[in-house]
Every structure is written in structure tokens, then in C-alpha cells.
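Asks: Sharing a model prediction with you, sequence too.
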Amino acid sequence: MSLKNEIIVDTVPDSQISVIFVKSAIEENEKIYGPIFTRIASEHALQFEAEKLMDKPPENIQNLQEVTNYIINNLDKYPNGYCALMYGIAKAESKLQGSTGAGSKRSAFSAMKSIIESSGMLNSVIGTTGDLFEALDKFEEIGKMVKTAIPLRFIRGENNEVTMVSKNCPYKDACRAFINEGIGRLVGGQECINIICHAAVAEIITKKRFDYKLYEFDKPECRGKIFEV
């Protein structure tokens, strides 16, 4: 077992790769909810992106691929365009479930698992550790290689818990929109894209079950915890 108790990630994600990755998450969620999920997510992602560009949503954009192309073509103006798709996912889940939360966490897990399995990005580390901290360490190393890792700090705790701290999270635009619209967890508390993804990845690698809680947002750090259940 690793003796270190802290992981510091200081890389910036590749915007286009991140957009494509989040698009894949929408496509995987369609397998759970049906085509209506993609339609709702695409509509709200387009609206979000247009507002960030201080533009009117183009009327000729009709589907997810066209929305994705619109976002990619404007990354020079809004580099965090993947936030538009993340917002679209949350809005679709909110409308179809009534709120995000336990259901969305499991759908995020299912979507993430499907993407990872089809890409093979974690094939070499699945089942290699039951320790949450080590699993996150392995994932961050892969994230650096595929250029999706974002600035984060992980602190090992007791009882297979990890505190996750982000000072300059590139997903904050989406999270702020969640707060403004009252999109939260069914079980209470605020949603966090980072923690959802990392909890899901931890489950895939360790084959254990985890939950999470965000207890500080944008002050200016975001701070939360992932823990075994």
C-alpha cells in the first residue's frame, strides 16, 4: 500500500477532449432513460453555451452532435464549454427524476462504467486495489495521460475516506447554475460533478460501494468527502 497521504494534481484538462467525454456520458445516459434524455440535455446545453457566448441559440442546431460541434467551434471564446453539456445532463436528470441524487449518482456510475469499459482506459487497474486513496491515485495518473485531469488535492483519511479539495475547478460554471436553479441531491445537500465522477470511478476500480458529500463550495475552494458505505 502507498505510504503517501496526499495527492496534488495541477494539470489543466484539454477542453475538446473533455467536451467529447461528456458527450459520451449523455449518450450512455440515453441507454438508461431513452432518446428524451439526449433531447432535453442537448436543448439545455445549447441554451447554456449561447448564454456564455452572449449569443442567441442558433435555430439550425437540432441534435447532440450539432450542439457538440457548436461548443467545440467556440472553445476559443468559452474554453469551459464542457460545462454546457454537464449542465444539460443535470437538467435532463432533474426533469426526468424530479431532482438529481441517489438516482443520478447511480446513472453517473453506469454511464462512467460503460464509457470506461468501452475505452479500456482503466482495464489495467480495475480490481488492483480496495483502497479508495490508491484507486484515486491510479485514476489521476491515467487522467493526466488522457488529458482530462483537473486541478485537485486528495487527502487520505481514516476508514477508507478521502477528502477532495479543488480551488480552481473548471466545472464551477455548471455547479453555480445548479445552485441558482435549486438542483440538488434527493438525499439532501449540494451536487458536485467532481465527486460524482470520482466516487463512480472508485467503485469501478475497487469493486466497493462509495457515497460522497460536498460541504464547502466556492469559498473559494470546493471541499468534499468520498467514503465507503
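Replies: Yep, that arrived. Quantities reported herein were computed from a predicted structural model and do not represent experimental measurements.

Asks: When you work out contacts or count neighbours from here on, use the C-alpha atoms and nothing else.
Replies: Fine.

Asks: Can you give me the buried ones in stretch 182-199?
Replies: Using 16 or more other Cα atoms under 10 Å as the test for burial, stretch 182-199 gives 183-186, 190-196, 198-199.

Asks: taking those residues one by one, which sit in helices?
Replies: Of these, the ones assigned to helices by DSSP state H are Ile193, Asn194, Ile195, Ile196, His198, Ala199.

Asks: Excluding chain neighbours, what is closest to the fifth one?
Replies: Distances taken as Cα to Cα, 6 or more residues apart in numbering place Leu136 nearest to His198, at 7.2 Å, with adjacent residues excluded.

Asks: Included below, for side-by-side comparison, is a second structure:
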Amino acid sequence: MVDFNISDFKMFEEAPCVQPDTRAITELVMNGVKAQENMYGPVFTAKVIDYALRLISSQIGEEKPDIKTLDQLTEYLLSKEGKFPPYWVVLWAQFKTEKKFEGHRGAGTRLMDRGISRRVMESNDDLRSDLIKIDVENVLSKLRRATIEMKVAPLQMGYKENEDGSIDVLFQDCYFLDACRLALNEGLLKRADGRMVCGVFALVCQYLKKATDREWDYTISIFDKPNCVARCFMF
């Protein structure tokens, strides 16, 4: 565990709701799965559906329905919202399927991240900034506003700029935390180099990439309740 002091972070406005809009966040995650479907084909979709239905069936004790498409899966999971968070199910099923296809989180993960970030960035056409000095607050505040307007923002978000040009980004009370713990315990969250995967921090890096026209990556330094922190860096 690295040293952590929340007073070092500049915090953005708190999200108006502790939990995201269930339909909005489920459809956002499903956007990422659909991006992977374009790469792997219908067999990937069939596996995601199968894993999702197996999980929900084991949790609520109902037989699996006959579902063929991701849109049908979305509606079914939303109908069970009171029993199990739909976006957890989709995320876990995607993790499970990609592990089956690739052995670790790799090219498919990047496609999923892009599918999600494209949806969020559609409302921001003015992200490009001075490439010599990036206006971190401007870029991240646009991300924060976009996710709040879409009703998918974690409760708290902050950042800290480092002397080496990297940025530490903080999310508090992330709604994916328990789903990530479930996946982590099953060995589903590791990239090929052993680092942990996080779609929320990947979205931050996509925003920074659009603003700077340079590639960004992240390394998670704190994964705990209520705080998740990642160091985002240009390369």
C-alpha cells in the first residue's frame, strides 16, 4: 500500500447520487462488450450471454431464459435489478469470456475500453489542448461533467499532478468495486504484464490521449474501499 493523503488531491464536485443510473451504466458497459463482438464475432457474444445467465441464475435460483442477443440480455438483467446489479453481471461475464479467449486481459480489453470511452466522449469535441502544457483540470473536469450528466459518475473524483508529469487520479466509492473484487479473486483482472485492469481509469487515459494526442497508460496503486487510486502517465 502506497502512502495516501486525500488532502493532496484536488477534488471535483460530488456526484448527486451514490449509485449510478442502473440502465445508463449497464448500457455503457454493454457498449464495450459490443465493441469486442466486432473483433471476436458472435461466439464471443454467446459466451458473454452464457456466463451472465449462469451467474444470475446461481444468485437468484431461477432457470436460464432463452436469450440470444446483448440487447435481450440487457433488458433481462434490468428486470432483475432488485436482486443483483446488472452492470456487475455484464462486467464479470466480459472478464470471464475474455480470459477464456485470450488467457489474460489484452487486445479485447483495449477494445472494450475504447467502446466505453467513445460513448462518454461523444459530447466533448473540444478536448484538444496545448500539447506543451496539458490543462489537467480542464480535461478531467470535462470527463467529470460528462459522466455526471450521463448518470454514471462514481461519487467522488480527484487528481494530483506529479513532478514527473504523471497524474494520480482518485475515485471514491466506485460502484464497480465489489464486482472487481469478485473478478480479482478469480484471477480475471490481470493484464499480460501483471498489472490490474480498471475500465474507469482506462477512460481517464482515453480522455488524456484525446487532449494530448499522445498515448497514456495507468498503474493502480490503491485498490481498497472506499479509495481507488491510479497513476496515469504518458508514453
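Replies: Everything's here; your move. Because the structure is predicted, anything quoted here is derived from the model rather than measured.

Asks: Put together a markdown table for the ones in helices among the buried residues of stretch 182-199 of structure 1, with distance to Asn168 of structure 1 on each row.
Replies: Below are these laid out as a markdown table (distance: Cα to Cα, whole Å):
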| residue | distance to Asn168 of structure 1 |
| --- | --- |
| Ile193 | 14 |
| Asn194 | 12 |
| Ile195 | 15 |
| Ile196 | 18 |
| His198 | 17 |
| Ala199 | 20 |
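
Asks: Greatest separation within these: which pair is it?
Replies: Ile193 and Ala199 (10.1 Å; Cα to Cα).

Asks: Per the alignment, Glu186 of structure 2 pairs with which residue of structure 1?
Replies: Aligning on TM-score structural alignment places Glu186 of structure 2 opposite Glu181 in structure 1.

Asks: Could you count how many residues lie near its match?
Replies: 10 (other Cα atoms under 10 Å).

Asks: Relative to Met54 of structure 1, how far out is the residue nearest the centre of structure 1?
Replies: Centroid-nearest residue in structure 1, with Cα atoms, centre = their mean: Ile193, separated by 4.0 Å. Between Ile193 of structure 1 and Met54 of structure 1 the distance, using Cα to Cα, to the nearest Å, works out to 24 Å.

Asks: Doesn't Ile220 of structure 2 lie inside a strand?
Replies: Yes. Under DSSP: H, G, I helix; E, B strand; the rest coil, Ile220 of structure 2 sits within a strand.

Asks: Against Val169 of structure 2, how distant is it?
Replies: Computed as Cα to Cα, the Ile220 of structure 2 to Val169 of structure 2 distance reads 9 Å.

Asks: how about the strands in structure 2?
Replies: Here structure 2 has its strands, by DSSP state E, at 10-11, 156-161, 167-172, 216-223, 227-234.

Asks: For structure 2, which segments count as helices?
Replies: For structure 2, helices defined by DSSP H occupy the ranges 22-40, 42-60, 70-79, 86-102, 107-121, 136-149, 177-185, 199-212.

Asks: need those in a markdown table with distance to Asp224 of structure 2, can you?
Replies: As requested, the helices of structure 2 are exported to a markdown table (distance: least, Cα to Cα, whole Å):
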| stretch | distance to Asp224 of structure 2 |
| --- | --- |
| helix 22-40 | 21 |
| helix 42-60 | 24 |
| helix 70-79 | 27 |
| helix 86-102 | 17 |
| helix 107-121 | 22 |
| helix 136-149 | 21 |
| helix 177-185 | 8 |
| helix 199-212 | 15 |
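
Asks: Which one of these lies nearest to Met157 of structure 2?
Replies: With Cα to Cα as the yardstick, what comes closest out of those is helix 136-149 (7.7 Å).
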